[in-house]
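Engineer: Provided below are the primary sequence and the corresponding predicted coordinates.
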Amino acid sequence: MKAKTTFLPLAGTALFLGLASCAANAQNLPALKAELAETNRRYFELFQQKDAHIVELYTEDACLMSPNAPAICGKTALTKDFTDTYAAGQVSGVKFQTQQVYGAGKEYLTEQGTWQVFNANGQVIDDGKYLKLWKKTSAGWKIFRDVFNSDHKS
């Protein structure tokens, strides 16, 4: 019984401190969202230009987790994946629409949204939802985990 009575005040204190921390960082959220939006804008630009430097938007240990495929981790593997995608010529562009950003912004942020992929004629060929886990680095916010899936059956 004593463990329960000790646990409740500790849990309450931890919850209060967690909420206070989130509240303090909530005022930074618009600036953080703007920084992520700028990185997403750069992503679209690099993808459209078929530029392999797109991997610089990812952390060194990033993983891209596409549906129905093993995770692609690390910049070498990501570079190969983007180069192969560009060479296939079936996709001319991508677009992300951020719906929510979660987190206190100290070390990680989670972005939730929808995506579209376009063919050479600018037509949507697939769309769905995504989660990106962003990691704060000395060079700014970078994509640490990139998970997406289609809204359509295969």
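Structural biologist: Sure, I can see it.
Engineer: rest of the way, CA atoms for contacts and neighbours
Structural biologist: OK.
Engineer: how far does stretch 21-28 sit from the chain's center?
Structural biologist: 20 Å (C-alpha atoms, centre = their mean, to the nearest Å).
Engineer: Then stretch 95-113?
Structural biologist: With C-alpha atoms, centre = their mean, you get 7 Å for stretch 95-113.
Engineer: How about stretch 118-129?
Structural biologist: With C-alpha atoms, centre = their mean, you get 19 Å for stretch 118-129.
Engineer: try this one side by side with the last:
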Amino acid sequence: MSIKSVIEASHARCAEMYNAGDIQALVTEMYHEDCKFMTSGSGTKFGQKGVLEGLESMKKTSLAKVKVTSEEIDGIETDTAYDRGSYIIYKDDGSEVDVGKYLVIWKKVNGKYRAYLDILNSNN
């Protein structure tokens, strides 16, 4: 399976879990234990606990659904990949809340890629 296929499948799984409200499983399954989560208008969140707090906060403020579109995926080394693309976040009623771009650096841990650096920047 190509890096592109693996990363795209990870995004689909992340969106599925976020949209279903299963934030704890999303963080545990998809994020590196030493990850950094950097979003617009907020300080860096460190580790899985920081990502959990950030994503739970987003979910609680009616940011119900996320859609991620990868635009460029490639490997840097055999155990590292980068992923650049765009995102849309929706409210419970289906209206768009935010549109932006992202960059994720993935690290392979025990045979599975996990998000290590996750940077989101709003276009607004």
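Structural biologist: Structure's in. What do you need? Nothing here was measured: the structure is a model prediction, and the numbers come from that model.
Engineer: All the strands of structure 1, in order from the start?
Structural biologist: With DSSP state E as the criterion, structure 1 has strands at 58-65, 72-73, 93-102, 108-118, 124-137, 140-150.
Engineer: Take those strands and write them to CSV, including mean neighbour count.
Structural biologist: CSV is the format used below for those (neighbours: other C-alpha atoms under 10 Å):
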stretch, mean neighbour count
strand 58-65, 19
strand 72-73, 18
strand 93-102, 17
strand 108-118, 18
strand 124-137, 18
strand 140-150, 20
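Engineer: I'd like to know which of the ones you listed lies nearest to D84 of structure 1.
Structural biologist: Shortest distance between D84 of structure 1 and these, using C-alpha to C-alpha, is found for strand 72-73: 12.8 Å.
Engineer: Please tell me which residues of structure 2 the closest one aligns onto.
Structural biologist: Counting by TM-score structural alignment, strand 72-73 of structure 1 pairs with residues 45-46 of structure 2.
Engineer: mean deviation of the matching stretch from structure 1?
Structural biologist: When structure 1 is superposed, stretch 45-46 of structure 2 averages 0.6 Å from its matched positions, counting by mean C-alpha distance after the TM-score superposition for structure 1.
Engineer: what does that stretch rub up against?
Structural biologist: D34, C35, K36, F37, M38, V51, G54 (C-alpha atoms under 8 Å, 6 or more residues apart in numbering).
Engineer: what distance separates that stretch from the centre of its chain?
Structural biologist: So, by C-alpha atoms, centre = their mean, the centroid of stretch 45-46 of structure 2 is 13 Å from its chain's centroid.
Engineer: Nearest residue to the residue nearest to the spatial centre of structure 1 in space, please, no chain neighbours.
Structural biologist: Nearest residue to the geometric centre of structure 1 (C-alpha atoms, centre = their mean): K132, 1.9 Å. Nearest non-adjacent residue to K132 of structure 1, counting by C-alpha to C-alpha, 6 or more residues apart in numbering: D146, 4.6 Å away.
Engineer: Same check on T80 of structure 2?
Structural biologist: Closest residue in space to T80 of structure 2, ignoring its immediate chain neighbours: K107 at 4.7 Å, by C-alpha to C-alpha, 6+ apart.
Engineer: one step back: can you check which of the strands of structure 1 gets nearest to T39 of structure 1?
Structural biologist: strand 140-150 (8.3 Å).
Engineer: Next, the angle from the closest one to strand 108-118.
Structural biologist: Counting by axes from the mean of the first three to the mean of the last three C-alpha atoms, to 10 degrees, strand 140-150 of structure 1 points 50 degrees away from the direction of strand 108-118.
Engineer: matching residues in structure 2 for strand 140-150 of structure 1?
Structural biologist: Taking TM-score structural alignment, strand 140-150 of structure 1 hits residues 112-122 over in structure 2.
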